[in-house]
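Student: The amino acid sequence is not available; the structure is as follows:
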């Protein structure tokens, strides 16, 4: 199953919503957080070979705007042939990503998304999308 959740508002309000997401959002083998504010945009993707793995790969992209990436992800989710691989392909093709392997996979949304959100704290509004 593909999950696509969006949040828009003050960073502290978005953080509260993100941190309240169920553990299942960050327990899969592939999930991503996309953020955009006046401070810029970033994408963080977590990948593990097996959902039971404690460690995996983290892919980071940072830039000024997400452009049409959110719309392309939503289109992939809504297509009649939607599957996890197609959605991941859309996200993965957005790069180039800085890739780090052997990273401990956080057991909660707060652990997975908290660090990335700090970059957007001083901004009045942040947009966040979670794909899992």
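Tutor: That came through fine. What you are looking at is a predicted structure, and each value in this text was computed from that prediction instead of being measured.

Student: From here on, just use CA atoms for contacts and neighbour counts.
Tutor: Noted.

Student: where along the chain do the strands fall?
Tutor: In the chain, the segments counted as strands under DSSP state E are 4-9, 30-37, 40-47, 55-63, 98-104, 126-131.

Student: which strands and helices sit next to the second one?
Tutor: When contacts are defined as 3 or more C-alpha pairs under 8 Å, 6 or more residues apart in numbering; DSSP states H and E, strand 30-37 sits against strand 40-47, strand 126-131.

Student: and it with strand 40-47, angle?
Tutor: Relative orientation of strand 30-37 and strand 40-47, computed by axes from the mean of the first three to the mean of the last three C-alpha atoms, to 10 degrees: 170 degrees.

Student: Same question for the longest one.
Tutor: Here strand 55-63 points in a direction 160 degrees away from that of strand 40-47 (the same axes, to 10 degrees).

Student: got another, please set it beside the one above:
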């Protein structure tokens, strides 16, 4: 009885195509770089609406504001706020996000305390 052994061909030193392991590793590295770039704080927005009402009962809606920086609330400020974004907010009585702040968690709302002035600015907790 004759037994024939089938051998895999030996790789040539000058392969034309990269190995499967290299392709998988390269693809994984590329996906990691893209994911890290997407999670950076530069240009990231607070997904969802930020709604507030002024002392003159004007309703204002800001869709997906940028997460970084201080945001002013117009000349009249705000007497109530609804945080529909996916990021928590700090509300300030000053126009430059300084002084005592009020914390408004994501998907909640708040109103100013009786006898206090309106909020003039807000920033995101990130």
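Tutor: Alright, I've got the coordinates. Since we're looking at a predicted model, the values are computed, not measured.

Student: And the TM-score between them?
Tutor: Aligned and superposed, the two chains score 0.29 in TM-score terms (TM-score structural alignment, normalised by the length of structure 2); 57 aligned residues with a C-alpha RMSD of 3.9 Å.

Student: Go through the strands of structure 1 and name the closest to residue 78 of structure 1.
Tutor: Judged by C-alpha to C-alpha, the one of these that comes nearest to residue 78 of structure 1 is strand 4-9, at 10.5 Å.

Student: name the helices or strands packed onto that closest one?
Tutor: Strand 4-9 of structure 1 sits against helix 11-19, strand 126-131, with contacts defined as 3+ C-alpha pairs under 8 Å, 6+ apart.

Student: Assess the claim that residue 52 of structure 2 and residue 72 are in contact.
Tutor: No. Counting by C-alpha atoms under 8 Å, residue 52 of structure 2 stays clear of residue 72, with 11.7 Å between them.

Student: more crowded one of these two?
Tutor: residue 52 (23 against 18; other C-alpha atoms under 10 Å).

Student: Not including adjacent chain positions, what is the nearest residue to that one?
Tutor: Sequence neighbours aside, residue 81 is the residue nearest to residue 52 of structure 2 in space, at 4.2 Å (criterion: C-alpha to C-alpha, 6 or more residues apart in numbering).

Student: The one you found in helix, strand or coil?
Tutor: Classification of residue 81 of structure 2 using DSSP: H, G, I helix; E, B strand; the rest coil returns strand.

Student: how far away is residue 17 of structure 1 from residue 104 of structure 1?
Tutor: According to C-alpha to C-alpha, to the nearest Å, residue 17 of structure 1 and residue 104 of structure 1 sit 23 Å apart.

Student: cool, and residue 129 of structure 1?
Tutor: 22 Å.

Student: More neighbours: those two, which one.
Tutor: residue 129 (18 against 14).

Student: contacting residues for the more buried one?
Tutor: Shown in contact with residue 129 of structure 1 (C-alpha atoms under 8 Å, 6 or more residues apart in numbering): 4, 5, 6, 7, 33, 34, 35, 70.

Student: Looking at those, which two lie furthest apart in space?
Tutor: Between any two of the contacts of residue 129 of structure 1, the greatest separation by C-alpha to C-alpha is 13.4 Å, found for 4 and 35.
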